[in-house]
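Asks: I'd like to go over a predicted model; first the sequence, then the structure.
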Amino acid sequence: MSVHLTAEERAIAAGDAGDGSAMAMRILAESAKLLGAPRLIPIASAHIDGALYHGDSGTLFAERLLEGGAQVSVRSTLNVGALDLTGCSRVRLEEPARGMARRMMDAYRRLGCEQNWTCAPYQAGHRPAAGTDVAWGESNAVAFCNSVLGARTNRYGDFLDIACAIAGRAPDYGLHRPENRRATLVFDVSALPAKFLESEVAWPILGNLYGREVGNAVGVVVGVTRHPGEDALKAFGATAASSGAVGLFHMAGVTPEAPMLETALGGHKPETTLVVTPQMVADARMSLSTAVSDDKIDAVAIGSPHLSLAEFDRLEALIDGRRLRVPIYACTGRHVVSELDRQGRRGALEAAGVVVVADTCVVVTPILPDRPEGVLMTNSGKFAHYAPGNTGYAVIYGSLADCVETAATGKPILTDFG
């Protein structure tokens, strides 16, 4: 399919706005052609995942855009980088990789991106209006943006995200189009105990099951009788996007495009209805743990997606003044660190044994101790999915309370989720 470019877009691609903007527009136009998009559409904002160092080519690409005079043309926030620029935690990245990672982060700053460095930009004030077209990267942010905020984005990968931000446009395909946003299947949780659905542990587990069953389809969750809160929706979407390829989910009576089941389905009959049983939940819970045994623990990590201030409130209440035997690595955004510092809370957390990690997280850069056959406990479905491959640590999945009790006693403690 050929892509129709406006006269302005053709002029930018030809170099009228500089070499950097031309490169971004050409990348965008070729991507649109490959994706089957007939045209480009304007976007209101972008969230950039491509500033995380994976090799020198990413740094050189960003610097090439800068050399060509490129600047982002819409509001653009940044996902995590490879370094904690706040100095809260020590990253074990050595030279020359460390220097290249620093250059990469600096290049994106000079391109005009906001220095948020968080995988939860929606908690740092970047909340596009419902119905707004945007170009977001980072799977959990995409799921939250589409599902909870009702804005419209596809899962934009490195480095198409920065090309969209510079051009101020995105390919017109996929979840930008209303007809592709209706649910085609029903994920029914009404048979599950109310106590379970009201707990924080429910949402990563259900997200894990949902992602594995749904893949990249659009589904609607039914059977939720009250709003679970944004942190729960964050956890559900993040795990669903990791275990599957979910870019949009609906939750009847909760999310903006699903005031009722019929609305989410767009008046159509569902192609599939999946009734979730307690046994399915138990199996999904077990699949989040990869440790062969549960008799040792080397570290605890929380905050993927990044911890909100409310989650720090719960963490402090659970620690309750105790000194931890095993460190808890608490990953968050610098906007939350600033608030913790303003309220004088970070020092007490660190004195208790919490390692605050900002701008990055323990799964994408070396922060955890280099420990062969190490075991990590987490309450994050996303950490559980990526930690074994990215860090070499086996995982034990538990609730936040389990994580804190394990860190306090030095022995893995798992409660019955009920």
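Replies: Looks like it arrived, so ask away.

Asks: When you work out contacts or count neighbours from here on, use the C-alpha atoms and nothing else.
Replies: OK.

Asks: Go ahead and name everything in contact with the helix or strand encompassing residue 140.
Replies: Assigned by DSSP states H and E, residue 140 belongs to helix 139-144. Helix 139-144 has contacts (Cα atoms under 8 Å, 6 or more residues apart in numbering) with 119-122, 136, 153-155, 233-234, 237-239, 241-242, 246-249, 305.

Asks: Which of those are buried, as a ChimeraX select command?
Replies: Of the contacts of helix 139-144, the buried ones go into a single ChimeraX selection, burial set by 16 or more other Cα atoms under 10 Å:
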select :119,120,121,122,136,153,154,155,233,234,237,238,239,241,242,246,247,248,249,305
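
Asks: Now do the spatially most central residue of the chain against residue 101, distance only.
Replies: With distances taken as Cα atoms, centre = their mean, residue 140 lies nearest the centre of the chain, 2.9 Å away. When distance is defined by Cα to Cα, to the nearest Å, residue 140 is 23 Å away from residue 101.

Asks: and if you look at residue 168?
Replies: 26 Å.

Asks: what do you get for residue 404?
Replies: In terms of Cα to Cα, residue 404 sits 32 Å off from residue 101.

Asks: the more surrounded of those two?
Replies: Neighbour tally, residue 404 and residue 101, criterion other Cα atoms under 10 Å: the higher count belongs to residue 404, 27 against 24.

Asks: let's bring in a second one:
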Amino acid sequence: MATTSPGATSSFRSTVYVTGKASGTLIASNLELSFWGGVNAQTSEVIDRHHELSGQYLQDTILAIPGGRGSCSGSGVMLELLLNGKGPKAILFQRREDILTLGVMIAEEMFGKSIPVVTLQKNDFRELSRLNGQYTHVVDGRVSTNDTNDPLNENVPYLSGSQPTKSTSMVELSEGDQAFLDGVHGEAARVAMRIVVRMADLLGAQELMNISQVHIDGCVYTGPASLAFAERLRDMGGKVRIPTSLNSISVDQKRWRAQGIDPTFGEPAAKLADAYVDMGARPTFTCAPYQLESAPRLGDQIAWAESNAVVYANSVLGARTMKYPDFLDISIALTGRAPKAGPHIDINRKASLIVENPRIHEVKNIDDAFYPLLGYHVGTLAPSEIPVVVGIQSLAPSKDDLKAFGAAFATVSSAPMFHIVGVTPEAAVLDAIVIDGPQLRSVDVDMKDLESCWGELNSAYKNQPIDLVSLGNPHFSLTEIRKLAGLCRGRTKKDDVAVVVTCGRTSYGLARQGGLVEELEKFGVEFITDTCWCMITQPVIPPSKKAIMTNSGKYAHYGPGLTGRKFYFGSLADCVEAACRDGVVEGKPRWLSNNVA
């Protein structure tokens, strides 16, 4: 409960996750924020053009948001902000937040820089958010505001009801865990185990567990801090102890020079990838590790980072992973141990939100744009809770449909998974995957909701021409490349519209063997491997007043902030049609228009 006193507007009780003292102007929002794709790591500007804080700068502020969302790379952006002096002075959350807090912990553990991180009770957070713009103090968990920029008074006693609550360690370590902490396996492994244990404390885990494989997202270059972290671990002698794959990196490692990438960006980005390979990770360089032969199976305990990959692994494969932040992923790879918490445990995989509309499956002639629209909407309905979708079993979504659904869902939700009754492996029947209790709630979805999402993802002006079709976010599968070839066959692309596909090396190699790459390159498609659209900048995406078209709900959301350009969203067929029709996009799909009352 908040309290008041002379000289202070309000004071709030908090739980401390990272201690410290700070003062600054409060910037508050009741909407979750992804730092990757949502905050510029070099300037601190909020660049998520769909967020109410868009255009504001976080430097030297006290930031209050309910939690993070979207990409696991948010921890990397947080580390970058703290090391380049552009970060907030403190962060206040409504609930426990793993990704951004881990970024602060890494800054403290590895570089000696830190800011306070605390959580407030729900009602207190809501009251605090109404004080947006006031000067705010955080002193080891005591949060207070006043009307003027009064200096921080560290000697003010705690107000009644505002005494902070510190989290205490509950982790029971095995002899092997203690050996890591004692430095038996080297300095890199010792530091990694400290990070793992500290995160276990944050999560409230009582023990650590063995992990069978890791997918690392920390290989994305967010700036000098991400490279310094990886090279420091490598130079300490870090070596992965379990099979480890690498996410998309920030450049096409083999061709970035030929693509005209500025060496001041290309060289450190390539060095970052090399550092992880030096530590024993496989150079898979894909944001879709579920397309690899090494993909986990039902029930496998894994540690994956990258938001869409985590959601796909949990939801579609039935493997078990938390939404691991960047830097925690390599820490787990160096030790083979992870906190036994989150979706690793049965009860934490249950849904608390039922999303249903029995008529939605009656929609005629839907195309592949349906699934990212539905995923995006479900993500907004469930920003932090696991949902279960009812009523689309008869549509028989493919693996690529589920990939598109999950990527859009993970863009606007921090939840690690979803269920679809009759489709995903743990949801044979509804009763098997919902929680039992008053927290369970239900919401209906209709076509008007999807129309609203379509409008939000289509930021381009009416009749604004395009000059780029962006495909492969997440990375295109071999099936999608084959489908694209079928759509392009017998068509002629306009010369002033580029069509670019990003995919992993494995899918590209298989497509080349099958003659699909050669066929599509004759049509005018360019393939880029190793990297993905959320990392691609100039000159691959040149400055232009024209719009970009994509079939990715994820990229349609992040793209305007990342590129400064307007976007069209549509089906794969719509993308090909636009590339062949002078870059003109027809508009809303017929299946959506015809079914909106």
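Replies: Now that the structure is in, tell me what you want to look at. Every value quoted in this text rests on a predicted model; they were computed, and no experiment measured them.

Asks: Give me the TM-score for this pair.
Replies: Overlay of the two chains. TM-score (TM-score structural alignment, normalised by the length of the first structure): 0.95; 418 aligned residues with a Cα RMSD of 1.8 Å.

Asks: before we move on, the earlier item: per the alignment, name the residue of the second structure opposite the residue nearest to the centre of the first structure.
Replies: Aligning on TM-score structural alignment places residue 140 of the first structure opposite residue 308 in the second structure.

Asks: Could I get the full set of helices for the stretch 451-597 of the second structure?
Replies: 478-488, 505-513, 516-523, 553-563, 572-580, 590-593 (DSSP state H, counting those that start in this stretch).

Asks: for the stretch 151-300 of the first structure, same thing?
Replies: 160-167, 194-197, 202-214, 230-243, 261-265, 278-287.

Asks: Of those helices, give the one that comes closest to residue 332 of the first structure.
Replies: Nearest to residue 332 of the first structure, of all the helices of the stretch 151-300 of the first structure, is helix 230-243, at 13.1 Å by Cα to Cα.

Asks: What lies in contact with the closest one?
Replies: Contacts for helix 230-243 of the first structure (Cα under 8 Å, 6+ apart): 139-141, 143-144, 148, 200, 203-212, 215, 246-247, 249, 305, 308, 380-382, 385.

Asks: List buried residues within these.
Replies: Among the contacts of helix 230-243 of the first structure, those classed as buried by 16+ other Cα under 10 Å are 139-141, 143-144, 148, 200, 203-212, 215, 246-247, 249, 305, 308, 380-382, 385.

Asks: show me what contacts the counterpart of residue 213 of the second structure in the first structure?
Replies: Aligning on TM-score structural alignment places residue 213 of the second structure opposite residue 45 in the first structure. When contacts are counted by Cα under 8 Å, 6+ apart, residue 45 of the first structure touches 74, 75, 76, 128, 133, 134, 135, 136, 165, 168.

Asks: And those residues, which is closest to residue 67 of the first structure?
Replies: Closest to residue 67 of the first structure, out of all of the contacts of residue 45 of the first structure and judged by Cα to Cα, is residue 165, at 16.7 Å.

Asks: So what does that closest one match up with in the second structure?
Replies: Under TM-score structural alignment, residue 165 of the first structure pairs with residue 333 in the second structure.

Asks: so stretch 410-428 of the second structure matches what in the first structure?
Replies: Counting by TM-score structural alignment, stretch 410-428 of the second structure corresponds to 241-259 in the first structure.

Asks: same thing with stretch 317-324 of the second structure?
Replies: Residue span in the first structure matched to stretch 317-324 of the second structure, by TM-score structural alignment: 149-156.

Asks: again, but for stretch 190-204 of the second structure
Replies: Taking TM-score structural alignment, stretch 190-204 of the second structure hits residues 22-36 over in the first structure.

Asks: where along the first structure do the strands fall?
Replies: Applying DSSP state E to the first structure gives strands spanning 40-42, 45-48, 75-78, 135-136, 169-171, 185-188, 219-222, 249-251, 272-275, 299-307, 328-332, 354-358, 375-378, 394-397.

Asks: The second structure: matching residues for the longest one?
Replies: Against the second structure, the aligned range for strand 299-307 of the first structure is residues 468-476 (TM-score structural alignment).

Asks: For the residue opposite residue 225 of the first structure in the second structure once aligned, which non-adjacent residue is spatially closest?
Replies: Counting by TM-score structural alignment, residue 225 of the first structure lines up with residue 393 in the second structure. Closest residue in space to residue 393 of the second structure, ignoring its immediate chain neighbours: residue 422 at 5.5 Å, by Cα to Cα, 6 or more residues apart in numbering.

Asks: And residue 176 of the first structure, by the same measure?
Replies: residue 152 (5.2 Å).

Asks: from what I can see the one you found touches residue 128, true?
Replies: No - assessed by Cα atoms under 8 Å, residue 152 of the first structure is found out of contact with residue 128, at 9.1 Å.

Asks: which neighbours do these two share?
Replies: 134, 145.

Asks: Looking at these two, which has the bigger crowd around it?
Replies: residue 152 (28 against 19).

Asks: residues touching that one, list them.
Replies: Here residue 152 of the first structure is in contact with 130, 131, 132, 133, 134, 145, 146, 175, 176 (Cα under 8 Å, 6+ apart).

Asks: Using neighbour counts, trim the residues you listed to the buried set.
Replies: 130, 132, 133, 134, 145, 146, 175, 176.

Asks: Taking those, tell me the two that lie furthest apart.
Replies: 130 and 175 (13.0 Å).

Asks: looking at the strands of the first structure, which is closest to residue 291 of the first structure?
Replies: Closest to residue 291 of the first structure of the strands of the first structure is strand 394-397 (Cα to Cα; 4.8 Å).

Asks: post-alignment, the closest one versus the second structure, mean distance?
Replies: Here strand 394-397 of the first structure, set against the second structure after superposition, deviates by a mean of 0.8 Å using mean Cα distance after the TM-score superposition for the first structure.

Asks: so that strand corresponds to what in the second structure?
Replies: With TM-score structural alignment as the criterion, strand 394-397 of the first structure aligns to 566-569.
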